[in-house]
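Novice: output the structure for:
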Amino acid sequence: MPLLFNSTAPTQVAPTRASRPRSAAALLPYSGPALIAVLSLGMLVRVFHFAYDRSFFIDEIYLNVNFVGRSFWQLATEPLLYEQKAPLGYLWTVKLFAVLFGPGQQALRLFSLLSSLAALLVLVPVARHFLRPWGVVAAVALLAASDSCIYHALEAKQYAVELLATLLALWLYIRYQPVPSRRGQLQWGLFGALLVWFSFPVIFVLAGMAVALGCAALLRRDWPQVRAYVLPFSCWLLSFGLQYALYISKFPQSAWLMDFFDQQYDAFMPWSPTALLPWLAHKTYMLTQHPLGLMPHKEDSEFLLFSPWRYVVKLGWLHLGFLLAGAALLLRANRLKFFVLTLPIALMLVASGLGVYPVFERFTQFLAPALMLMAAYGLDRFLYAFTPRFRAAPLVLLVFFAPPFYNTAAQALNPARFKNREYNREVIMYANAHYQPGDVVYLFWNMRHVYEYYQGAYGLRFTPVKGSNVKNESRNAAEFMQKLQPDLTRLQGARRVWFVYDFVNRDPIGDYANQPAWYHEDAFKPTQPLEAYFAQHGRRTDFFQLGPHTASLYEMRRSGPSAGSKP
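Specialist: Model prediction:
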């Protein structure tokens, strides 16, 4: 009777010179230079975008405003502003960079960049454990060119660190699992325990690894191995329990945030069989977009938005086919390694079904290494099996890699295509550069966080009138403007008034999505009544807009705006 975990069977046996397909043998000497090329490309692209230093995205500002003026102790013991969550190891490392280099954007992105560069290097020995030489090249190429991985490498949030933590957990498994000594098992346990403080979801990786290895040893009745595993697994569990008790439990997830992911992104796995299968099919397909980053960009396929051909052109079926084929072939070749890679996915799904972990884009980034290894395994087997007999095989590989490399090239040539491109910095700095003594700057409520970060990090010349968020206490547009009158009263007597706003963002952190309903009607634009109000009492003399971020300058009449005036 075959064992559930065939841990003794090798993943693959290198073909002998006589049996190796001729074309694969001919290409094998080039795998080393190809590996260096894709590594260099991945690093170069990341460094380029780091140097380009695009403006912070809204979510980056929400988190990184906490590094301006907060101490290490406050980061560990007080709730983060704007209800943000991040592992303590990440927070303290970024805070250290802020202390050393200042709280500017690049300093706060440096940890993510270094983690992404390290991930490219760590993937090489990890991939060599699962794949043959050209499979290693394929896996590294996927990581190097993945636009989602590149994006998170240049995002001042923790997701690039989480990807690196997964790779380090796999590398530790490769390095220490065969080592029977107590010292080796202790080192494995301590290093794994440290990873938990830098990545929340790495516990899925470690727990999945523990289940796979523990079950394999139990089924073999290898009791010495079972006893050896107790030490590292206990270290991981103790570290997670300590972090949960001292840190995570103090800052539970907010109900509005769970509702947001549920209502907006269907991010929690349903248990009903009729709903489960479509949900799993959709989420599995979307993995090719995030975290794998293999699909063409939206702007390159919008012409097929309402056509069924969009699924063909996006090539998700091809990428998903190689991924699923690779998983099936790995299961057949080595069940232990298959379960080491896939059980973390299963545990994440269980957590999602329990409503504690949303399956949504950035929260799946930690799965990228396992998914890329399985996709590369499928590519590896395809290359060695079909290249000698199927002349179109290189064309299939070219089509597979075309979207991610095209996306990467397009973003490098035109950084405006970069995901989540926003212009918060450009607009707030424009107002700052053109500000004159005596000017009054009125910040709509949805730009307050922008001012707070850039004032603390770079210093701004003005102290604004911060607009109140009165949407939840208003029943209609007229009442909304009426409740803003105290804000407008503070502008009286000003000769020049700057109005700085974002005309897209309607929901502040902490509010349930799309509430109140009248405020989110398409016909109502929250900033238009204020623009009309300023136009009634003055003349617009300057206007700067990039994306939805806007700065308008009004020369006010001598009487200035009055509290009782209506647009």
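
Novice: rest of the way, CA atoms for contacts and neighbours
Specialist: Noted.

Novice: tell me which stretches of the stretch 301-450 of the chain form helices.
Specialist: Under the criterion DSSP state H, counting those that start in this stretch, the stretch 301-450 of the chain carries helices at the ranges 310-313, 316-333, 335-353, 368-386, 393-413, 424-434, 448-458.

Novice: most neighbours per residue, which of those helices?
Specialist: Each of the helices of the stretch 301-450 of the chain was scored by mean neighbour count; the highest is helix 368-386, a mean of 24, by mean count of other CA atoms under 10 Å.

Novice: same for it, what does it pack against?
Specialist: If contacts are counted by 3 or more CA pairs under 8 Å, 6 or more residues apart in numbering; DSSP states H and E, helix 368-386 sits against helix 105-130, helix 133-145, helix 159-176, helix 316-333, helix 393-413.

Novice: continuing past the second one, what's the next helix or strand?
Specialist: The element immediately downstream of helix 133-145 (helix or strand, assigned by DSSP states H and E) is helix 147-153.

Novice: that next one: how far from the chain's middle?
Specialist: Computed by CA atoms, centre = their mean, to the nearest Å, the chain-centroid distance of helix 147-153 equals 7 Å.

Novice: for residue 185, find the nearest of the helices of the stretch 301-450 of the chain.
Specialist: Go through the helices of the stretch 301-450 of the chain one by one with CA to CA and the one that ends up closest to residue 185 is helix 335-353, at 17.5 Å.

Novice: quick one: contacts of that closest one?
Specialist: Applying CA atoms under 8 Å, 6 or more residues apart in numbering, the external contacts of helix 335-353 come out as 4-7, 204-209, 211-213, 216, 267-271, 327, 330-331, 357-359, 367, 370.

Novice: let's compare: structure for the following, please.
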Amino acid sequence: MISKKLYLPDFKFLFDTPILPYLIIAFGVAMRLIQYLANRSLWADEAVLALNIVNGSYLELLQPLDYDQGAPIGFLIVEKLAVQILGNNEYVLRFFPFICGVGSLFLFYELSKRLIPKSAIIIGLTLFASLPFLVYYSAEVKQYSSDVAIALLLYLLLLPLVQQKLNRGRIIKYSLVGATAIWFSHPSIFILASLGGSALLIDLWQKNSQKELDKIKQLLLIYSAWFLSFVIFYFVSLRNLTGNETLTTSWGSGFPSSPFDIIWMLDAFGKFFYKPLGFSKGIDGLAIVFFLLGCISFWLRRKEILLLLLSPLFMTFLASFLHQYPFRSRLVLFLTPYVIFLIAEGGSYILKKLKSRPIKIISIFLIILLLRQPLAKAIDLIEEPLNYSDIKPVLSYIKKHQQPGDILYVYQRGIYQFQYYAEKYGYQEGDYIIGVDDLDKYDGQELSITEMTRYEKDLDKLRGNKRVWLLFSHTHIPAERRFLNYYLNEIGLRIDTFEKPGSYVYLYDLS
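Specialist: Below is the predicted model:
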């Protein structure tokens, strides 16, 4: 009699297929290219940084930026060079972040080959290629994509600190790499501290031989070069950021309320899986389980790798507890590769260690479930790339239908977008009215009585005009929009409306 057994396919051949990692990388490149080629309008956060880059000189970029902005000096100089050489447009401004986003895929793959097994590489690379915020920030005029690329590059170049013997050439090389990175990425400080601290600890774990003591002295020499670079960078640039009260206030939720606020730390870490990793409710819990399994796996087989992957998290949390760097959303995007490595290791661990056939089937299903959501979201970008405030078609509509004598009023939260595009659409000072702009302390809150009163006074100044165009963008508070619509209908008659995602315009008769 032939026994009937449940056949479970062996997925090992997938992980051993040499071409598969490159197919995943190609998919990741395609997703980033689609987002980049969408050429969406700059939204408010991009516009304020773009105005600094376009209008400021190189010397001015070394000074505190306008509009309470902050970015690494190296990033700003690269952006300024690109604009001067290739012109001022969205493609040029987003080109460096895009190159960093694409380059990160290859860096992630190269680093993963040094840290995790083949089965984990496929899981990790799939996540890294498709997670929505990693795709999105590859086409945004911000430094978050380059932060990720530099974090990966530093680990790839400096990982030999832990393994190799050091000679004069390597000491100079590693000193220059770390000292330069500090000027291109603020979080590189945490990456260097993590690598440096890990290398020291691993060497101290070894036998206390004269060779190990010599290597520790060499490491300290390299770290001295990094520290000197950081001190210079701090007084040139970073001090201005930490002293900017408006900026640090906006980071409020990124800091714990006390040095012993462990609940905040656990909550912040849990939210990390939602944003910037991008897992939705339910799946984020699954990702956390895989992360913990990855930690257990490395603890059992390679404790030094666990130290290397967890230390950036610890360093960033330490900075948050010292109120020096917020642990929140896009500002910690640079940590995503290390967490993904641990999630991928957790997935590989259950595939290898759990021998029970039913449990193995469940494990494979859970891995597919984990990968399905980011892949589905990435594919959605093909149809509809992310777009926060599409002001360009709205400005085109106004320009096409505006008549001589018409008034153009620009809503205060959209002024930076409008100022970036004004000249491109033929607007000069005097052609438009900027709305009241003293409400920053109320941003992010529900509509207040103070705001309603100020808006009423502002709109009342427009009474008596027969044709008034009211341009709104970056309208992220629903109650505010409802109030403005209500009050405008009270004082006038709407003639026309044109709307795009995040931006719209009304034409009112306020006579």
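
Novice: how many residues are close by residue 37 of the second structure?
Specialist: If you count neighbours by other CA atoms under 10 Å, residue 37 of the second structure ends up with 12.

Novice: name all residues that make contact with it.
Specialist: Counting by CA under 8 Å, 6+ apart, residue 37 of the second structure makes contact with residue 91.

Novice: if we can go back for a sec, between the helices of the stretch 301-450 of the first structure, which one is closest to residue 59 of the first structure.
Specialist: helix 448-458 (10.1 Å).

Novice: how big is the angle separating the closest one from helix 105-130?
Specialist: On the basis of axes from the mean of the first three to the mean of the last three CA atoms, to 10 degrees, helix 448-458 of the first structure is oriented at 100 degrees to helix 105-130.

Novice: equivalent range in the second structure for the following helix or strand past helix 448-458 of the first structure?
Specialist: Next in sequence after helix 448-458 of the first structure, counting helices and strands by DSSP H and E, comes strand 465-466. Using TM-score structural alignment, the residues of the second structure aligned to strand 465-466 of the first structure are 433-434.

Novice: just how off-centre is the matching stretch within its chain?
Specialist: When distances are taken as CA atoms, centre = their mean, stretch 433-434 of the second structure is centred 32 Å away from the chain's centroid.

Novice: also stretch 277-297 of the second structure?
Specialist: On CA atoms, centre = their mean, the centre of stretch 277-297 of the second structure falls 20 Å from that of its chain.

Novice: please apply the same query to stretch 369-384 of the second structure.
Specialist: So, by CA atoms, centre = their mean, the centroid of stretch 369-384 of the second structure is 18 Å from its chain's centroid.

Novice: in the first structure, what stretch matches that stretch?
Specialist: The counterpart of stretch 369-384 of the second structure in the first structure, counting by TM-score structural alignment, spans residues 399-414.

Novice: then stretch 96-115 of the second structure?
Specialist: Stretch 96-115 of the second structure covers residues 111-130 of the first structure once aligned (TM-score structural alignment).

Novice: how far apart are the matching stretch and its match in the second structure?
Specialist: Per the superposition on the second structure, stretch 111-130 of the first structure and its aligned residues are separated by 0.7 Å on average (mean CA distance after the TM-score superposition for the first structure).

Novice: go through that stretch and flag the buried ones.
Specialist: 111-120, 122-130 (16 or more other CA atoms under 10 Å).

Novice: what's stretch 410-423 of the first structure in contact with?
Specialist: 45, 48, 49, 54, 55, 56, 57, 58, 151, 546, 547, 549.

Novice: just the buried residues from these, in PyMOL please.
Specialist: The command below creates a PyMOL selection of those among those that count as buried (16+ other CA under 10 Å):
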select buried, resi 45+49+54+55+56+57+58+151+549
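
Novice: which ones among the contacts of stretch 410-423 of the first structure lie within helices?
Specialist: The subset of these located in helices under the criterion DSSP state H comprises 45, 48, 49, 58, 151.

Novice: residue 307 of the second structure matches what in the first structure?
Specialist: By TM-score structural alignment, residue 307 of the second structure lines up with residue 339.

Novice: so what's the residue count around residue 489 of the second structure?
Specialist: 14.

Novice: do residue 392 of the first structure as well
Specialist: With neighbours defined by other CA under 10 Å, the count for residue 392 of the first structure comes to 11.
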